[in-house]
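A.B. asks: the following comprises the amino acid sequence and a computationally predicted model.
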Amino acid sequence: VVNEVVGRFDGQARVGIHAHDDTACAVANSLAAVQAGASHVQGTANGYGERAGNADLFSVVAGLELKLDLPVLPEGSLAELVRVSHAIAELANIAPDDHQPWVGASAFAHKAGLHASALKIDPDLYQHTDPALVGNDMRVLVSELAGRASVELKARELKIEVDREVVGRVIDRVKEMEAAGYSFEAAEASFELLLREEVGGKRERPFLLESYRVISDSRHDGGLASEATVKIIVGEERIVSTGEGNGPVNALDMALRQALERFHPQLGKFELVDYKVRILEGAHGTGAVTRVLVRTSDGHREWDTVGVDENVIAASWQALDDAYTFGLLIADRSGADAS
């Protein structure tokens, strides 16, 4: 259609396109229109729009610049795509789509062992472009299906030196834990803690749990009030803290936060932004286990942790323990780097 319109006016009229994504072709139609002579493309950030959405401007811009060699942004602006995409998602109060082309967290993620082996040789074998060009990063997801190359690549991504013995131990632990219900593909912070534990010979612990207890009561309005008490060791000091929340996990989170904030003021910036529970059927009829995934933010970055147990509160504690441990280690490393 664009080609016909452009031809009818002998190229004297500017032609534009405004595509919707009802058939998942909005970006493709926009790029095809430009190839046919259109000089104006309309779309929306992240494709937000009525029905199935509009053409995603980030995908359109990246396609024009990197696939059609048409400069449409000021020099250096293309590398801001991921940052701008996430900033707009934050303003719209919509969670970023991990699987969004070009700018999603999983747009350049790799898991399978063969992929990882090839990536060690040449990343271009399994990536259509350098993710850094749009401000993204390559990610290696580790699972029981991943082999030695995947673990080595992930360690390189995290700037952690590993040898063959460590890699072997990590693979064995991942297989054992995933057989019990863990999944590290969506809990990279928990995997990093595991990897660092195998490298260093012990787990780094900003605090040590002695015990916790959770009590929940039904309120007169039908709601649930929970109170949690945690007993932890920080250095040589034993701390007992109580927190109240609108559920057992929220109460545990509040109790742990109150116990640690005196030692780690940066915890004031920590926020639990997502909490997911999945019930897993146990193998061989041994009963169901619960997998809990927690996403935490410090206002600058987010990290995901996992916990697994037959009891949902115990699984939640594991995920919270990893979340706070990882967050505090990030802060410590950032402080060391700054000094």
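C.D. replies: Yep, it's here.

A.B. asks: switch to C-alpha atoms for all contacts and neighbour counts from now on
C.D. replies: Will do.

A.B. asks: let's verify Asp217: helix, strand, or coil?
C.D. replies: Here Asp217 is strand, with the state taken from DSSP: H, G, I helix; E, B strand; the rest coil.

A.B. asks: residues contacting it?
C.D. replies: With contact set as CA atoms under 8 Å, 6 or more residues apart in numbering, Asp217 has these partners: 224-226.

A.B. asks: among those residues, which are located in strands?
C.D. replies: 224-226 (DSSP state E).

A.B. asks: can you say which of these are buried?
C.D. replies: 225-226 (16 or more other CA atoms under 10 Å).

A.B. asks: okay if I get the ones in strands among the contacts of Asp217 as a markdown table plus distance to Leu141?
C.D. replies: Below are the ones in strands among the contacts of Asp217 laid out as a markdown table (distance: CA to CA, whole Å):
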| residue | distance to Leu141 |
| --- | --- |
| Leu224 | 37 |
| Ala225 | 38 |
| Ser226 | 36 |
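
A.B. asks: nearest to Leu158 among the ones in strands among the contacts of Asp217?
C.D. replies: Ser226 (38.0 Å; CA to CA).

A.B. asks: my guess is the closest one contacts Gly245, does it?
C.D. replies: Yes - using CA atoms under 8 Å, Ser226 is in contact with Gly245, at 5.4 Å.

A.B. asks: another structure for you, compare them:
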Amino acid sequence: MTTTASAAPRSDLLQVSPLGDAFHVFDTTLRDGAQREGITYSVADKIAVATLLDELGVGFIEGGWPGAMPKDTEFFARAAAGELTLGSAQLVAFGSTRKAGIRAKDDPQVRALLDSQAPIITLVAKSDVRHVERALRTTLEENLSMVGDTVAFLVGEGRRVFLDCEHFFDGYVADHDYGLRVAEAATTAGADVIVMCDTNGGMMPVGLHQVVAEVKARTGFRLGIHCQDDTGCAVANTVAAVQAGATHVQCTANGYGERAGNADLFAVLGNLVVKMGLPVLPDGRLGEMVRVSHAVAELANIAPNTHQAYVGSSAFSHKAGLHASAIKVDPELYNHLDPEVVGNGMHILITEMAGRASVELKAKEFGIDLAGLPQVVSRVVDTVKEREASGWSYEAADASFELLLRDELAAARGEEVTAPFRLESYRVIVENTANTVGQGRIVLSEATVKVHVGGQRVVATAEGNGPVNALDSALRAALADHLPGLAGVELIDYKVRILAGHAGTDSVTRVLVASSSTKAAGAPEWTTVGVHANVVEASWEALVDSLVYALRSAPEPVGPTPGA
């Protein structure tokens, strides 16, 4: 087949990014990523996500499909009105080619793309013979005309155009030429980039690399890549396409997208910059990846993936003692890069697998130097292993582990460890009673706590919506006058786990309590653990650790020195 070189875009329309136009990082979180089950962005959310992506330094942000989705139409209108200010990124509108049998300028959907005022338009087109004939229900020649006419019209109206060739790889297997004819029709009409889409997500890296290389050799067109993750290969496929000659990558933040999702923007960027040495982001922006990833997750109302490559909180966590021993000598021995490069950090997990090196490295995270104190390290290792055999777990409870470590260190120095308060007893009552106002029944919990604090015996009673809530409220009421610093501490998460090897209602349970200090700058968070056959006692243990940790980690004394 004959090919035509891509028409150069009009220079007066280009807002050249600091990176120039040599490589495109194209984000479609707000369009393709929004198709993930459970995600519903408001217009305000979309503006916030776009702002975050611009701060990361992506070159293009696809905002949605104006004219087809009212919310997307509003987003572009508000962006044009000045509610969205972008630095290096350019806003992109997504839409389809004209319908069969009408002129592009008369198609309302094409007009809506112009009305969006986006400087760049991504058009989606069928590039698989089977889809043209069976889904689009038109002729192969009419589909080519639809592509060429729409691209030419939009370019003539001053827009830069990228073409998404839907089902390109499946179509290429069925017919090696038709997809290239679609690409040629778009390029001849002025499209800048031909994006090869693995729409069904079924490609593997070796096969995809071969196709991209063949198309590059046969056409010379500027090629882009868009991969779904149905085989778990979207990131690998994207990297393979770049290695084969693609210079435009389409991704979504955190891999959000329909079905199994899309190529994860952060994994792709990490691989391109760190592993391949491609400067596809402005200087200094790679370190924003963790912050942006987690902020987008919050806006999407999806918990961050702790094991996500590069940006997950566990991406540089080490559990095995063997790993920790090597890391103590040189962190690079078990880390594929310095975590700080991408805005992350290394974490040592304390479990029954932990050895001496794990404890020493974890202590350094707390600002504690255990050098020259082998007996403390040995006692901590032994205690952790003994407790974990009984169901305790410090892997997700750093605060409880730090208290254990500091108590052992104080004992080794001959220092007396004084508890800020001492429990005499507690009692919890759960009452199920008739609702005298309306139908149904009312379940109330009441807790009474007797503690010794500040040289006094204090008794406090409180109600709650459950036994743990009532116990927490009663304990805080008892301590409030003597330890006023606890007023800023609040429980933000509560998890109960039935331990393996136990069954039924008499099972041993593990409770994790996450807390935060709302009065402190940056709202620090910490997690504590309790284990017992009685879930209320396990909760009590975790609650007490949480409050003690808050008191001991306060920068200044938060109350009078307590007595026993």
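C.D. replies: Right, received. Where do you want to start? Since the structure is predicted, the reported quantities are computational estimates derived from the model, not experimental observations.

A.B. asks: who touches both of Ser226 and Gly245 of structure 1?
C.D. replies: Common contacts of Ser226 of structure 1 and Gly245 (CA under 8 Å, 6+ apart): Ala251.

A.B. asks: what distance do you get for the closest residue to Pro205 of structure 2 other than its chain neighbours to Asn271 of structure 2?
C.D. replies: Excluding the flanking residues, the one nearest Pro205 of structure 2 by CA to CA, 6 or more residues apart in numbering is Asn237, at 4.7 Å. With distances taken as CA to CA, to the nearest Å, Asn237 of structure 2 is found 12 Å from Asn271 of structure 2.

A.B. asks: so how far is Arg356 of structure 2 from the equivalent of Leu193 of structure 1 over in structure 2?
C.D. replies: Mapped onto structure 2 by TM-score structural alignment, Leu193 of structure 1 lines up with Leu403. When distance is defined by CA to CA, Leu403 of structure 2 is 18 Å away from Arg356 of structure 2.

A.B. asks: repeat for His24 of structure 2
C.D. replies: In this view, His24 of structure 2 and Arg356 of structure 2 are 47 Å apart by CA to CA.

A.B. asks: so the closest residue to Ala487 of structure 2 other than its chain neighbours versus Tyr426 of structure 2, what's the distance?
C.D. replies: Nearest non-adjacent residue to Ala487 of structure 2, counting by CA to CA, 6+ apart: Ala480, 7.0 Å away. Separation of Ala480 of structure 2 from Tyr426 of structure 2 (CA to CA) stands at 17 Å.

A.B. asks: Ala240 of structure 2 now?
C.D. replies: 63 Å.

A.B. asks: more neighbours: the two, which one.
C.D. replies: The neighbour comparison of Ala240 of structure 2 against Tyr426 (other CA atoms under 10 Å) goes to Ala240, with 22 against 18.

A.B. asks: what about the aligned residue in structure 1 for that one, which helix or strand?
C.D. replies: Using TM-score structural alignment as the criterion, Ala240 of structure 2 maps onto Ala32 of structure 1. Taking DSSP states H and E as the criterion, Ala32 of structure 1 maps to helix 26-35.

A.B. asks: give me the contacts around that helix.
C.D. replies: Residues contacting helix 26-35 of structure 1 (CA under 8 Å, 6+ apart): 2-3, 16-21, 40-41, 54-56, 59-60, 63-64.

A.B. asks: circling back to that earlier point, neighbour count winner among Asn237 and Asn271 of structure 2?
C.D. replies: Shown here are Asn237 of structure 2 and Asn271; by other CA under 10 Å, Asn237 has more neighbours (27 against 18).

A.B. asks: how close does that one sit to Val211 of structure 2?
C.D. replies: On the measure of CA to CA, Asn237 of structure 2 and Val211 of structure 2 end up 11 Å apart.

A.B. asks: overlap in contacts of those two?
C.D. replies: Residues touching both Asn237 of structure 2 and Val211 (CA under 8 Å, 6+ apart): none.

A.B. asks: corresponding residues in structure 2 for the helix or strand in which Ile171 of structure 1 is found?
C.D. replies: Using DSSP H and E, Ile171 of structure 1 falls within helix 164-179. Using TM-score structural alignment, helix 164-179 of structure 1 lines up with residues 374-389 of structure 2.

A.B. asks: can you give the contact residues for that stretch?
C.D. replies: 350-356, 359-360, 370, 393-394, 404-405, 408-409, 412.

A.B. asks: repeat the analysis, applying 7 Å as the threshold.
C.D. replies: When contacts are defined by CA atoms under 7 Å, 6 or more residues apart in numbering, stretch 374-389 of structure 2 is touched by residues 351-352, 355-356, 359, 405, 408-409, 412.

A.B. asks: list only buried entries from those.
C.D. replies: Buried members of the contacts of stretch 374-389 of structure 2, scored by 16+ other CA under 10 Å, are 351-352, 355-356, 359, 405, 408-409.

A.B. asks: and the helices in structure 1?
C.D. replies: 2-8, 26-35, 57-66, 81-91, 113-121, 148-157, 164-179, 188-200, 248-260, 312-338 (DSSP state H).

A.B. asks: one step back: burial check on the residue nearest to Ala487 of structure 2, number of neighbours?
C.D. replies: Neighbour tally, Ala480 of structure 2, other CA under 10 Å: 14.
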